[in-house]
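Engineer: this one's sequence-less:
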């Protein structure tokens, strides 16, 4: 039997077309870990991290699946060099002291809209529970004889919960950078042999 056999899987797995059991690694050329945050209370700044390692394990029962991720915080890219350097500084991410951010799932559950992954996010030396709303986009063979899987996920955190509490007030009220950070992941993962 192959590592990617789809027989003897649970009804939950049956509800995901093409579901395959195995260990998957995110393909950085076809994946993105991004964020957005309010700036000046009138618009959003968007950015992404370009260096990361994401591993997913799909179990016989999707509820037994897991994900781990490590993100190199120095790889932050908002499209503005001086802003990126400021975000790497001790004012925000403090990458010299805390070079990575990590995520480790603690469970998977069904929701009305699909799936959720419960897990622990460690950022800036602080670990907090952060659930991810997940959409399973599908499983498919690729042109190179391999197998791929696609997942979209979103979360929202408050940067102050992780000890990143710089607040530069504006003259008219509000702060320069918002506290709430929206996170989005588009992951295309490759089945490992």
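Structural biologist: Sure, I can see it. Bear in mind the structure is a predicted one, so any value in this text is a computation, not a measurement. Numbers count the residues shown, from 1 in each chain.
Engineer: use CA for all of it now, contacts and neighbours both
Structural biologist: Will do.
Engineer: and residue 39, what is it in contact with?
Structural biologist: 45, 175-178 (C-alpha atoms under 8 Å, 6 or more residues apart in numbering).
Engineer: and for the nearest residue to residue 158 once chain neighbours are set aside, the neighbour number?
Structural biologist: Take residue 158 and drop its neighbours on the chain: the residue closest to it by C-alpha to C-alpha, 6 or more residues apart in numbering is residue 180, 4.6 Å away. If you count neighbours by other C-alpha atoms under 10 Å, residue 180 ends up with 15.
Engineer: now do residue 155
Structural biologist: Residue 155 has 15 nearby residues by other C-alpha under 10 Å.
Engineer: this is the other structure I want to compare:
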């Protein structure tokens, strides 16, 4: 592939970036009893972004600790860790790996592989580069990204079939929301 690109991204830098967990969030939204949305997040995750000379040839590699799920309700969090949902004793992590992006109108899409409960499927992650700049507090270069995706939990063997009064307790559709800040690695001296 050519290293030239017609995409103009102010401040763009090719290099390896580490996701800053303290300034990032991996979250989700799911319908509960059809009438409301429950939000949750994962407190522990790590990841690397490699920006290529051609931004569309960039890659992402993220690992999420499923034990770190929090929905602000401990009983529900324990149930989500159980075999009904994530089965964390057998499958403690979820991963997302992408090796290239594509432009879709004014948006960008990663067609990465999501692995959850031993199942790997391509999940398109629509993302936006929020900006690249210098960190005035810690020094170095930082970048910010927002991303969304929608999955069907049953595609990943998360098959809980709870029904209450004829109504599904948990919807099949899960919305994923990511806010990531990443720090550019400094070259080794």
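Structural biologist: Perfect, I can see it now. Predicted model only: the values in this text are computed from it and were never measured.
Engineer: work out the TM-score between the chains.
Structural biologist: In this superposition the chains share a TM-score of 0.94, using TM-score structural alignment, normalised by the length of structure 2; 183 aligned residues with a C-alpha RMSD of 1.1 Å.
Engineer: thinking again about what came up before, take the contacts of residue 39 of structure 1 and keep only those in strands.
Structural biologist: 45, 177-178 (DSSP state E).
Engineer: the alignment partner in structure 2 of residue 69 of structure 1 sits in which helix or strand?
Structural biologist: Aligned by TM-score structural alignment, residue 69 of structure 1 pairs with residue 62 of structure 2. Assessed by DSSP states H and E, residue 62 of structure 2 sits inside strand 59-65.
Engineer: and the match of residue 69 of structure 1, what does it touch?
Structural biologist: Here residue 62 of structure 2 is in contact with 45-48, 95-97 (criterion: C-alpha under 8 Å, 6+ apart).
Engineer: separation between residue 85 of structure 2 and residue 113 of structure 2?
Structural biologist: 20 Å (C-alpha to C-alpha, to the nearest Å).
Engineer: oh sorry, the question was meant for residue 83 of structure 2
Structural biologist: 23 Å.
Engineer: and residue 50 of structure 2, by the same measure?
Structural biologist: In terms of C-alpha to C-alpha, residue 50 of structure 2 sits 16 Å off from residue 113 of structure 2.
Engineer: and for residue 67 of structure 2?
Structural biologist: 21 Å.
Engineer: got the end-to-end distance for stretch 57-64 of structure 1?
Structural biologist: 9 Å.
Engineer: off-centre distance for that stretch?
Structural biologist: In terms of C-alpha atoms, centre = their mean, to the nearest Å, the centre of stretch 57-64 of structure 1 is set 18 Å apart from its chain centre.
Engineer: what sits up against that stretch?
Structural biologist: 8-10, 12-13, 20-24, 65-67, 107-110.
Engineer: how does it look with 6 Å?
Structural biologist: Contact partners of stretch 57-64 of structure 1, identified using C-alpha atoms under 6 Å, 6 or more residues apart in numbering, comprise 9-10, 13, 21-23, 65-66, 108-109.
Engineer: what subset of the residues you listed is buried?
Structural biologist: 9, 13, 21-23, 65-66, 108 (16 or more other C-alpha atoms under 10 Å).
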